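# quick one: sequence and predicted model below, then my questions.
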Amino acid sequence: MTPRKLLGIARRWRPSRFDRIAFAALVLASLVLAGKGWLDTHPEANPWAPLTLSDPDGWATRHKLAGLREDGARCRAILERTGVAHTVLPPTGEGACRRPDRVALSGLPLNPRTPPATCAVAAGLVRWIDTVVRPAARETLGSPLARIEHLGAYSCRRLYGRASGRWSEHATGNAIDVTAFVLADGRRISVLEDWSESGPEARFLHRVRTGACQAFGTVLSPDYNAAHRDHLHLDQQTRGWSGVCR
């Protein structure tokens, strides 16, 4: 059959309603299969894929980490799957300051030692330190990270130490405040002293603050208010998909 005859047949053919529906279904099925294949190879963008803390960053990463606050068992399974050494501690406290979810990590370069915190905060710390802070120290400051100084995780108090109002995430150990970073070459980069300066130290601090927003539901820095002029506040309060990064 000549090409001219084939073209004539194509012009005379009118697809039925069933043909159009079948074609649309075929296209939709192809798109679904292609999307599933892509998600299978990009777990960081798949909200249903099990999280591993070594996964690359993706649009679903922060949400999956913050969502661990509501599911301690799933969080501990992620620590196990990622090979993170940890100890599950018994619940303690009472009332608004009761801490039913407590995990202690070992091996992190925190000073003082890594404090007990919620599993979600622990998972966020592991991811932030390994995928953000260590690379930033080498690439921006030219020296490996030695340790991170902090003010602790637990403090049974309301926001800003007020006598009334909402309770702080620190009241349940669901937050940690970071004050400084010390490098292997002895340099100390302080949030209080270096945040507003020019130079690589300030660039490093801003980089690790922005990177923390992929690992924590809330990140507050000196850019937020004067109460945070000397530290980065990191917590895992459930905030939906957006989070707070300031």
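Great, that's in hand. None of these values were measured; they are calculated from a predicted model. Numbers count the residues shown, from 1 in each chain.
# drop to CA atoms for contacts and neighbour counts, all remaining ones
OK.
# in the chain, where's the longest strand?
For the chain, the strand with the greatest residue count under DSSP state E is strand 175-183.
# check which helices and strands whatever helix or strand comes next after that one sits against.
Secondary structure here is assigned by DSSP states H and E; on that basis, the next helix or strand after strand 175-183 toward the C-terminus is strand 188-190. Strand 188-190 is packed against strand 175-183, with contacts defined by 3 or more C-alpha pairs under 8 Å, 6 or more residues apart in numbering; DSSP states H and E.
# show me what the strand it packs on is packed up against.
Other helices and strands packing on strand 175-183, by 3+ C-alpha pairs under 8 Å, 6+ apart, are strand 145-150, strand 188-190, helix 191-194, strand 232-235.
# give me the residues contacting that strand.
117, 121, 137, 143-154, 169-170, 188-192, 230-236 (C-alpha atoms under 8 Å, 6 or more residues apart in numbering).
# do the same with stretch 202-221
Counting by C-alpha under 8 Å, 6+ apart, residues outside stretch 202-221 touching it are 57, 61-63, 65-66, 121, 124-125, 127-128, 132-133, 136-137, 140-141, 189, 191, 194-196, 228-229, 231-239, 243-246.
# picking that back up, next, format the helices and strands packed on strand 175-183 as TSV and append distance to Leu7 and mean neighbour count.
Compiled in TSV, those are given as follows (distance: least, C-alpha to C-alpha, whole Å; neighbours: other C-alpha atoms under 10 Å):
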stretch	distance to Leu7	mean neighbour count
strand 145-150	69	20
strand 188-190	73	20
helix 191-194	72	18
strand 232-235	65	27
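# with distance to Cys97 as new columns, can the ones you listed be given to me in TSV?
Below are the helices and strands packed on strand 175-183 laid out as TSV (distance: least, C-alpha to C-alpha, whole Å):
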stretch	distance to Cys97
strand 145-150	20
strand 188-190	30
helix 191-194	28
strand 232-235	15
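# which one of these lies nearest to Arg99?
strand 232-235 (14.6 Å; C-alpha to C-alpha).
# quick one on the thing from earlier: so which of the helices and strands packed on strand 175-183 is nearest Leu33?
strand 232-235 (37.0 Å).
# show residues contacting that closest one.
With C-alpha under 8 Å, 6+ apart as the contact definition, strand 232-235 has outside contacts at 121, 169, 174-179, 191, 209, 212, 216-222.
# equivalent analysis for stretch 115-131, please.
Counting contacts by C-alpha under 8 Å, 6+ apart, the residues outside stretch 115-131 that touch it are 53-54, 65-69, 72, 75-76, 79, 101-105, 108, 152-154, 172-176, 211-212, 214-216, 235-236.
# below is an additional structure, to be compared with the one above:
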Amino acid sequence: MSRAALIFWLLLILVMVAVDYYRAWQYIPPEWNPWARVELDHPMTPITRLKLTGLRDDQQQCTELLATAPDAWLDHLPLEDYTPVESCPLTNVVRVSRTSVELSSTFTATCPLVAAWVMFEQQHLQPLARQHLGSPVAQLDHYGTFACRNIYHRENARRSEHARAAALDVAAFRLADGRRISVLDDWDNEQEPARSKFLKDVHQAACNYFGTVLGPDYNQPHENHFHLDTSRFGICR
């Protein structure tokens, strides 16, 4: 066999292998396919989680992802990068007026944080509210996202994720039937255990969507709220 013929057959074999490889990936669900773009309705898997993490460095893809959200899921405005406080520049951020629930106040947050929240809200928060409390969440009470500071305001500590608007502090959930489920009051509510169960299941489920999730069992500063951020530390407490 000539050298040219050998090269031809080798190339043909490589092409056939590549085609088979491509066809194999077509049968993998997109939430498990590393090459499929993440979508807001994708179930949370380790691959989906990695894709969300990757949005930190891909502003365009993240902006395009949020643009696919149904109006009932999200009302937001992408913002240009800016520096509201010296030494705390904000990049890849959006202004959120509401999600599928009303907000105690509008907030500015990084696009990946908002994407993770929208997915979490639709896939776990609302189902858990209906399961444990028989009513959907109608409003989110929160303490905000942005604060130009180090963690716990310590002078020599690292910067908080709040310093780049990459963290959301959740204080309570107001249900459609008027009840208010408070992290401070209901985390260990023995009189109405459904409230406590709801909060603890919400906290646990959030750990699949956010890099760090902190609550009352972590320390005293978090006794009245859940801290949710998109850091890569992987703390769930």
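On my side now, so go ahead. Treat the numbers as computed from the prediction; the structure is a model and nothing was measured.
# TM value for the aligned chains?
Counting by TM-score structural alignment, normalised by the length of structure 2, the TM-score of this superposition works out to 0.82. Behind it: 215 aligned residues with a C-alpha RMSD of 2.3 Å.
# which residues of structure 2 fall in strands?
With DSSP E as the criterion, structure 2 has strands spanning 75-78, 82-85, 88-90, 93-98, 102-103, 107-110, 137-144, 167-175, 180-182, 212-214, 226-229, 235-236.
# what's the matching range in structure 1 for the fourth one?
Meaning strand 93-98 of structure 2. Under TM-score structural alignment, the alignment places strand 93-98 of structure 2 onto residues 102-107 of structure 1.
# about what we covered before: quick one: closest of the helices and strands packed on strand 175-183 of structure 1 to Gly165 of structure 1.
Comparing these by C-alpha to C-alpha, strand 232-235 comes nearest, at 18.3 Å.
# so stretch 204-212 of structure 2 corresponds to what in structure 1?
Residues 210-218 of structure 1 are the counterpart of stretch 204-212 of structure 2, counting by TM-score structural alignment.
# span of that stretch from start to end?
When the termini of stretch 210-218 of structure 1 are compared using C-alpha to C-alpha, to the nearest Å, they are 11 Å apart.
# longest single helix anywhere in structure 2?
Of all the segments of type helix in structure 2, defined by DSSP state H, the longest one is helix 3-26.
# show me what Arg138 of structure 1 lines up with in structure 2.
With TM-score structural alignment as the criterion, Arg138 of structure 1 pairs with Arg130.
# who's in contact with its match?
If a contact means C-alpha under 8 Å, 6+ apart, then Arg130 of structure 2 has Pro136 as its contacts.
# now it: how far from Ala138 of structure 2?
12 Å.
# joint contacts of the two?
Common neighbours of Arg130 of structure 2 and Ala138 (C-alpha under 8 Å, 6+ apart) do not exist.
# show me what contacts Ala137 of structure 1?
By C-alpha under 8 Å, 6+ apart, the contact list for Ala137 of structure 1 reads Ser143, Pro144, Leu145, Leu183, Phe204.
# of the residues you listed, closest to Phe23 of structure 1?
Using C-alpha to C-alpha, Phe204 is the member of these that lies nearest Phe23 of structure 1, at 53.5 Å.
# what's around the closest one, how many residues?
Number of residues near Phe204 of structure 1 (other C-alpha atoms under 10 Å) recorded here: 22.
# and what of Lys36 of structure 1?
By other C-alpha under 10 Å, the residues close to Lys36 of structure 1 number 13.
# could you find the counterpart of it in structure 2?
The alignment partner of Lys36 of structure 1 in structure 2, by TM-score structural alignment, is Trp25.
# who touches its match in this structure?
If a contact means C-alpha under 8 Å, 6+ apart, then Trp25 of structure 2 has Asn33 as its contacts.
# rewinding a little: buried ones in the match of strand 93-98 of structure 2?
By neighbour count with 16 or more other C-alpha atoms under 10 Å, stretch 102-107 of structure 1 contains the buried residues Arg102, Val103, Ala104, Leu105.
# where's the residue nearest to the spatial centre of structure 2 relative to Pro70 of structure 2, distance?
A centroid search over structure 2 (C-alpha atoms, centre = their mean) returns Ala116, at 1.9 Å, as the residue closest to the centre. Counting by C-alpha to C-alpha, the gap from Ala116 of structure 2 to Pro70 of structure 2 is 15 Å.
# same question for Gln59 of structure 2.
Here the distance between Gln59 of structure 2 and Pro70 of structure 2 works out to 20 Å (C-alpha to C-alpha).
# more crowded one of these two?
Neighbours were tallied for Gln59 of structure 2 and for Pro70 using other C-alpha under 10 Å; the higher tally belongs to Gln59 (17 against 12).
# counterpart of that one over in structure 1?
In structure 1, Gln59 of structure 2 lines up with Gly72, judged by TM-score structural alignment.
# surely that match and Asp101 touch.
Yes - in this structure Gly72 of structure 1 lies within contact range of Asp101 using C-alpha atoms under 8 Å: 6.7 Å.
# returning to what we had before: can you name the residues in contact with the match of strand 93-98 of structure 2?
84-91, 114-119, 122, 173.
# kindly recompute the last result at 10 Å.
Surrounding stretch 102-107 of structure 1, the residues in contact under the criterion C-alpha atoms under 10 Å, 6 or more residues apart in numbering are 72, 76, 79, 84-92, 113-123, 125-126, 172-174.
# off-centre distance for it?
Put simply, stretch 102-107 of structure 1 sits 18 Å off its chain's centre (C-alpha atoms, centre = their mean, to the nearest Å).
# cool, stretch 154-164 of structure 2 as well?
Using C-alpha atoms, centre = their mean, the offset of stretch 154-164 of structure 2 from its chain centre is 20 Å.
# what residues in structure 1 pair up with that stretch?
Under the criterion TM-score structural alignment, stretch 154-164 of structure 2 matches residues 162-172.
# gap between the two ends of the matching stretch?
For stretch 162-172 of structure 1, the first-to-last residue distance is 16 Å (C-alpha to C-alpha).
# so which bits of that stretch are buried?
For stretch 162-172 of structure 1, the neighbour count (16+ other C-alpha under 10 Å) marks Trp167, Ser168, Glu169, His170, Ala171, Thr172 as buried.
# for those, which one is nearest Asn46 of structure 1?
Distance from Asn46 of structure 1 was checked for each of those by C-alpha to C-alpha. The minimum falls on Glu169, at 28.1 Å.
# burial count for the residue nearest to Asp217 of structure 2 when sequence neighbours are not counted?
Closest residue to Asp217 of structure 2 in three dimensions, ignoring its sequence neighbours and counting by C-alpha to C-alpha, 6 or more residues apart in numbering: Arg237, at 6.4 Å. Residue crowding around Arg237 of structure 2 was assessed by other C-alpha under 10 Å; the count is 16.
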